[in-house]
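A.B. asks: sharing a model prediction with you, sequence too.
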Amino acid sequence: MRLDYLSRRLIQFLIVLWGAATLNFLVPRLAPGNPVRERLVSAMQQSGPMQQGIEEMVRSYNVQFGLDQPLYIQYFKYMGSALRLDFGYSIAQYPVSVMTLILNALPWTIGLLTVATLLSFTLGTLLGALLAWPRAPRVLHYLVPPLMGLSSIPYYLLGLILVYLLALSVPAFPLTGAYSIGATVQLTPSFAVDVIRHAALPSLSIILAAIGFWALGMRAMMVTTEGEDYMVLAEAKGLRARRIFFRYATRNAILPQFTSLAIQLGHIVSGSVIVEIVFGYPGIGNLLFQAISASDYFVIYGVVFVTVLAITLATLLIDLLYPLLDPRIVYRRG
């Protein structure tokens, strides 16, 4: 891999990260209201009669959180804290730090997205390859209309349908949460089964919504391999159909799927945010929703920045590994 290409990709990565971080700082501040005042008023209303001196308390907390400083000073402090991944304390859950909240929610989102994405990508790619393979069973062709329908349904709508069918009408799976109320978090088979049952519906909504996209994309790529010289040569050699399918057709058609995977990462993550809200799943998406509802600037900063950082890093990694997947690719000076 050429060093100039690598440096260009790293520069693009830093520009995207800086732009996302800047928007992440500005957009929450465009919303009306003062998050400190709203939090204090809410706490006082829950505790009983309104207390006196709320304005002094608001000013005191504004100083403590740095919200009394000019916007450009807040921006430079924010960028410095973003480089250190230190976003301070949550306004709504003070004195809990932002990174504590993120680290508590991150494993649930990583587990949910990793399993759902791998299953949907693998099953969809294999199914799409079979749909375009001339020797595949003809009954598979009846799956094309349902796959097209699934690929056009949003994650959250599939989630609501699954909730109605499999949690309300037929209570086969839990309705919400990551594990049963009162359960102790421990590495035991019973707790693992409980976690899997709670994650089944959120995972299934992501898998069903994504599997149609991967299957139809792979089907289109497989069609382009028919009649290629390497396919004709493989058949002329008398190779077994299974070997031609996997070693020649699928191996060449799957390469654009990895490019699509890098492009779709943002869509997958944004879709999972809605899924976590629908199912009350304690992941990053649910944490972001709560932070937006409470105008908790610092939690919004942390969640969005960590999410953008993960997506851009994954996209960069896939882009850099692409020549290893297809040795024919050689990066030259543009």
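C.D. replies: Perfect, I can see it now.
A.B. asks: CA only for contacts and neighbour counts going forward, please
C.D. replies: Fine.
A.B. asks: Ala92 versus Ser60, what's the distance?
C.D. replies: In this structure, Ser60 lies at 15 Å from Ala92, with CA to CA, to the nearest Å as the measure.
A.B. asks: ditto for Phe191
C.D. replies: For Phe191, the distance to Ala92 equals 30 Å [CA to CA].
A.B. asks: ok, now Tyr281?
C.D. replies: 19 Å.
A.B. asks: and Phe213, by the same measure?
C.D. replies: Using CA to CA, Phe213 is found at 39 Å from Ala92.
A.B. asks: related to what we said a few turns ago, between Ser60 and Ala92, which one's more packed in?
C.D. replies: For the pair Ser60 and Ala92, the greater number of neighbours falls to Ala92 (22 against 14), based on other CA atoms under 10 Å.
A.B. asks: residues in contact with the more buried one?
C.D. replies: For Ala92, the contacting residues are Arg39, Ala291, Ala294, Asp296, taking CA atoms under 8 Å, 6 or more residues apart in numbering as the criterion.
A.B. asks: next up, a second structure to put side by side with the first:
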Amino acid sequence: MSWRYLVRRILLLLLVMWTAATINFFIPKLSPRDPIKERLQLAATQGGRNQTGLQAMADAYAHQYGLDQPLWKQYLHALLKVVQFDYGYSISQYPRTVNSVIGDALPWTICLGLVSILIAFVVGTVLGALLGWPRSPGWLRALVPVSMLTSAVPAFVLGFLLIYLFAFRLKAFPLAGAYSQTANPGWSLSFAGDVLDHAFLPAMALVLFQMGGQALQMRGLMVMTVGEDYITFADAKGLRPRRVFLRYAVRNALLPQVTGLVMSLGTFIFSTVLVETLFAYPGLGGLINSAIQVLDFNLLYGITMILVFAVCIATLAVDLIYPLLDPRIRYDRR
């Protein structure tokens, strides 16, 4: 691999991060609401105290968060914090930092999203390859309409259907949450089983949504690949159908399939956030929902930058493993 190409890709990643940080910084500034003053007014109302000195307290907190500085200073300070991966204190959960709040929710999102997308990609790719292979059993063609349906229906709508069917009607799985209220969190088989039981429905909603699109895309790639000359030549040589299927058809269709997976990461992350909110799952989805309601700009800023960074790193990683999937790809100049 050419070092020049790697440097260009890293610079492109930094450019994307800077663009996302800039947009993420200026959009909340368009809101006329003051989150700190609203939080103080709510605390004063709930505590039955008068609002004497409320403005002084709001000014003190604004100074602590740096909101009393000129906009350009706030912008440079925000960029510096992005480089340091330090997003300050959470407005809604003060004195906790944004990193600690995100750190509690991020493992749940990673486990749910990563496992779901891996299962959906593997199953969808295998299913799509079989659907596009002309020698596959005829009964597999009945799965094409099912794949079209699941790929067209949003993940949160599938979540509603799964909740109604398996939680309300059959009562086979829990309605929401990550574990039972009576469970004792810890490294034990009983707690792990309880977590898997609660994660089944949200994971199933994400898998069905992503798997349908992966299957249809792989099916289209296989249909185009089967008509290539090297497939005809492999058949003419008398190679076994299994080898032609795996080594010639699937392998050549796999690279565009991986590219499609990377392009769908943004949509999948957005779907994961919505599904987590629907199932009251303690991941980033619930944090985003609560942060929007109370205008916790720092928390929103941190979550957004982490999600953008994750997509950029995943895109870069897949781009770097392309030569392993297809040896014909070379990034060095000859």
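C.D. replies: Arrived safely, thanks for sending. Here the structure is a predicted model, which is why all the values come from computation and not from measurement.
A.B. asks: show me where the stretch 51-200 of the first structure has helices.
C.D. replies: Using DSSP state H, counting those that start in this stretch, the helices found in the stretch 51-200 of the first structure span residues 54-65, 71-84, 98-132, 144-151, 155-163, 189-225.
A.B. asks: let me fix that, I meant to ask about the stretch 201-334 of the first structure.
C.D. replies: Here the stretch 201-334 of the first structure has its helices, by DSSP H, counting those that start in this stretch, at 229-236, 241-243, 251-253, 255-279, 284-293, 297-325.
A.B. asks: closest one to Arg9 of the first structure among those?
C.D. replies: Closest approach to Arg9 of the first structure among the helices of the stretch 201-334 of the first structure (CA to CA): helix 297-325, 7.4 Å.
A.B. asks: buried residues, the closest one. List them.
C.D. replies: For helix 297-325 of the first structure, a neighbour-count test (16 or more other CA atoms under 10 Å) marks 297-309, 311-312, 315-316, 318-319, 322 as buried.
A.B. asks: not counting its neighbours along the chain, what's nearest the residue nearest the centre of the first structure?
C.D. replies: With distances taken as CA atoms, centre = their mean, the first structure has Val269 as the residue nearest its mean C-alpha position (1.8 Å). Spatial nearest neighbour of Val269 of the first structure, excluding adjacent residues (CA to CA, 6 or more residues apart in numbering): Leu113 at 7.7 Å.
A.B. asks: out of the helices of the stretch 201-334 of the first structure, which gets nearest to Leu71 of the first structure?
C.D. replies: Closest to Leu71 of the first structure of the helices of the stretch 201-334 of the first structure is helix 297-325 (CA to CA; 13.4 Å).
A.B. asks: for the residue lying closest to Leu160 of the first structure once chain neighbours are set aside, what are its contacts?
C.D. replies: Residue nearest to Leu160 of the first structure in three dimensions, not counting chain neighbours: Val278, with 7.2 Å by CA to CA, 6+ apart. Counting by CA under 8 Å, 6+ apart, Val278 of the first structure makes contact with Tyr156, Gly159, Leu160.
A.B. asks: then Ala120 of the second structure?
C.D. replies: Neighbouring residues of Ala120 of the second structure by CA under 8 Å, 6+ apart: Val207, Leu208, Gln210, Met211, Gln214.
A.B. asks: try 10 Å
C.D. replies: 114, 126, 203-204, 206-215 (CA atoms under 10 Å, 6 or more residues apart in numbering).
A.B. asks: could these be laid out in TSV, adding distance to Tyr164 of the second structure?
C.D. replies: Output for the contacts of Ala120 of the second structure, formatted as TSV (distance: CA to CA, whole Å):
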residue	distance to Tyr164 of the second structure
Leu114	25
Val126	29
Ala203	15
Met204	14
Leu206	16
Val207	18
Leu208	16
Phe209	17
Gln210	21
Met211	21
Gly212	21
Gly213	24
Gln214	26
Ala215	26
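A.B. asks: mind putting those residues into TSV with neighbour count and distance to Arg49 of the second structure?
C.D. replies: Formatted as TSV, the entries for these read as follows, by neighbours: other CA atoms under 10 Å; distance: CA to CA, whole Å:
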residue	neighbour count	distance to Arg49 of the second structure
Leu114	14	47
Val126	16	64
Ala203	26	46
Met204	18	48
Leu206	28	47
Val207	24	50
Leu208	26	51
Phe209	28	50
Gln210	30	51
Met211	27	55
Gly212	28	56
Gly213	25	56
Gln214	27	57
Ala215	30	60
